[in-house]
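Visitor: What shape does this take:
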Amino acid sequence: MRARINPHQISPKALQPMLDMEAYLAGCGLEHSLIELVKMRVSQINGCAYCLHMHSRDARAAGESEERLHLLAAWRESSLYTDRERAALAWAESLTRIADTAAPDADFEPLRACFTEAEIVDLTLLITTINAWNRIAVGFRSQHPRTWAKAAA
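Guide: Here you go, the predicted structure:
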């Protein structure tokens, strides 16, 4: 697979608002581990190898366990995730698959027990932003670094 175009080189001004949103989200108060889990799960659903590579690396660097990263696709069947993480992951899946789910109350209501209203807004913007990045990366066939090739050499 080859990259189609590099949007960062072609139109950096167009991507600047997305980068500004990332900067806001990084300091909004949501836990870094939660942010990375949400980004990973959405990227799994969207099949974005570039973002999966980036966010698994970032999560590991921040101390996330391999076990939790490996089980993330099956988080509903695992006891490794907190109620707060589970509510966020359910909301992330619901919004990512919005054409099928219509963001039901069953996915929204658990947020109220674990997040403030401001955190729910921030979480929703986080989910929206990673979905946008996934579409940019998948659409333009952005290539993740091939770190395994370097390690094998």
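
Visitor: contacts and neighbour counts: CA atoms only from here.
Guide: Will do.

Visitor: Spatially nearest residue to the spatially most central residue of the chain (excluding sequence neighbours)?
Guide: Nearest to the geometric centre of the chain sits Lys39, at 1.0 Å (Cα atoms, centre = their mean). Spatial nearest neighbour of Lys39, chain neighbours left out: Ile130 (6.0 Å); criterion: Cα to Cα, 6 or more residues apart in numbering.

Visitor: quick one: what helix or strand has that neighbour in it?
Guide: Ile130 belongs to helix 117-139 when assigned by DSSP states H and E.

Visitor: List the buried residues of that helix.
Guide: 119-120, 122-123, 126-127, 129-131, 133-135, 137-138 (16 or more other Cα atoms under 10 Å).

Visitor: Another sequence for comparison is provided below:
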Amino acid sequence: MSNIRINLGKAWPEGKAPLLALNAAIADSGLDRGLVDLINIRASQINQCAFCLDIHTKDARAAGETEQRIYALSAWRETSFFTDEERAVLALTEEITLVADGGVDDEVFAEAAKLFDEATLGKVIMAIIAINAWNRLGVTQRLPVGGYQPAAAAG
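Guide: Sure thing, here's the model as predicted:
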């Protein structure tokens, strides 16, 4: 896909601003950057948002994530590459992203609640919600893919 449908940042910047503020709040919340990267990539895989996958895989690599873990992310249950906390976050990411498939499973939620305090769990949930909103924007707008460079690499 190459033709952008609409740039909502230009069409309605006041509508995009709260999502940018949510991203900033998540970034400043103290939530582990690696967890946010995994959330962003996994939700973007499920939602088939190429624009977000381009951004978040590049950001994750720039922050030190390994190629091996990124490549295996869609099959995370079949590897030993991820910690218990990461596995709980990935399971919760899938449940929230696919909420129309039956809601958020009680066991998945309980496992995450066992591993994280309530404040951290709240941050994880909001990070999942945020990327799902961005994925829907990316897919709907059909933004061009491939040109993004992480800030660390842009210098």
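
Visitor: Could you get me the TM-score between them?
Guide: With the length set by TM-score structural alignment, normalised by the length of structure 1, the two chains reach a TM-score of 0.93; 147 aligned residues with a Cα RMSD of 1.1 Å.

Visitor: circling back: thought the residue nearest to Lys39 of structure 1 was touching Glu36?
Guide: No: if you go by Cα atoms under 8 Å, Ile130 of structure 1 and Glu36 don't touch, sitting 10.2 Å apart.

Visitor: thought Ala49 of structure 1 was touching Arg146?
Guide: No: using Cα under 8 Å, Ala49 of structure 1 makes no contact with Arg146, being 11.1 Å away.

Visitor: Between those two, point out the one with more neighbours.
Guide: Between Ala49 of structure 1 and Arg146, counting by other Cα atoms under 10 Å, Ala49 is the more crowded of the two (19 against 9).

Visitor: how about the more buried one, what's its partner in structure 2?
Guide: Using TM-score structural alignment as the criterion, Ala49 of structure 1 maps onto Ala50 of structure 2.

Visitor: what about the closest residue to its match other than its chain neighbours, helix or strand, and which?
Guide: Of all residues not flanking Ala50 of structure 2 in the chain, Val145 sits nearest, at 6.6 Å (Cα to Cα, 6+ apart). In the assignment (DSSP H and E), Val145 of structure 2 maps to no helix and no strand.

Visitor: any idea which helix or strand carries Ala17 of structure 2?
Guide: Per DSSP H and E: helix 13-27 holds Ala17 of structure 2.

Visitor: Packing partners of that helix?
Guide: For helix 13-27 of structure 2, the elements it packs on are helix 8-11, helix 118-141, judged by 3 or more Cα pairs under 8 Å, 6 or more residues apart in numbering; DSSP states H and E.

Visitor: For Thr57 of structure 2, which of those is the nearest?
Guide: When the helices and strands packed on helix 13-27 of structure 2 are compared by Cα to Cα, helix 118-141 sits nearest Thr57 of structure 2, at 13.3 Å.

Visitor: post-alignment, the closest one versus structure 1, mean distance?
Guide: Superposing on structure 1 and averaging over aligned pairs (mean Cα distance after the TM-score superposition for structure 1), helix 118-141 of structure 2 comes out at 0.6 Å.

Visitor: The match of Ala49 of structure 1 contacts Ser44, doesn't it?
Guide: Yes: look at Ala50 of structure 2 against Ser44 with Cα under 8 Å: they come within range, at 7.4 Å.

Visitor: Identify the residues contacting the residue nearest to Lys39 of structure 1.
Guide: Contacts for Ile130 of structure 1 (Cα atoms under 8 Å, 6 or more residues apart in numbering) come out as 39, 42-43.

Visitor: just those now: which is nearest Pro104 of structure 1?
Guide: Once Cα to Cα is applied, the member of the contacts of Ile130 of structure 1 that ends up nearest Pro104 of structure 1 is Val42, at 17.5 Å.

Visitor: Give me the contacts around whichever strand or helix holds the closest one.
Guide: Assigned by DSSP H and E, Val42 of structure 1 belongs to helix 32-46. Under the criterion Cα under 8 Å, 6+ apart, residues 26, 49, 51-52, 55-56, 58-59, 62, 64, 69, 72-73, 85, 88-89, 92-93, 96, 126-127, 130-131, 134-135 lie in contact with helix 32-46 of structure 1.
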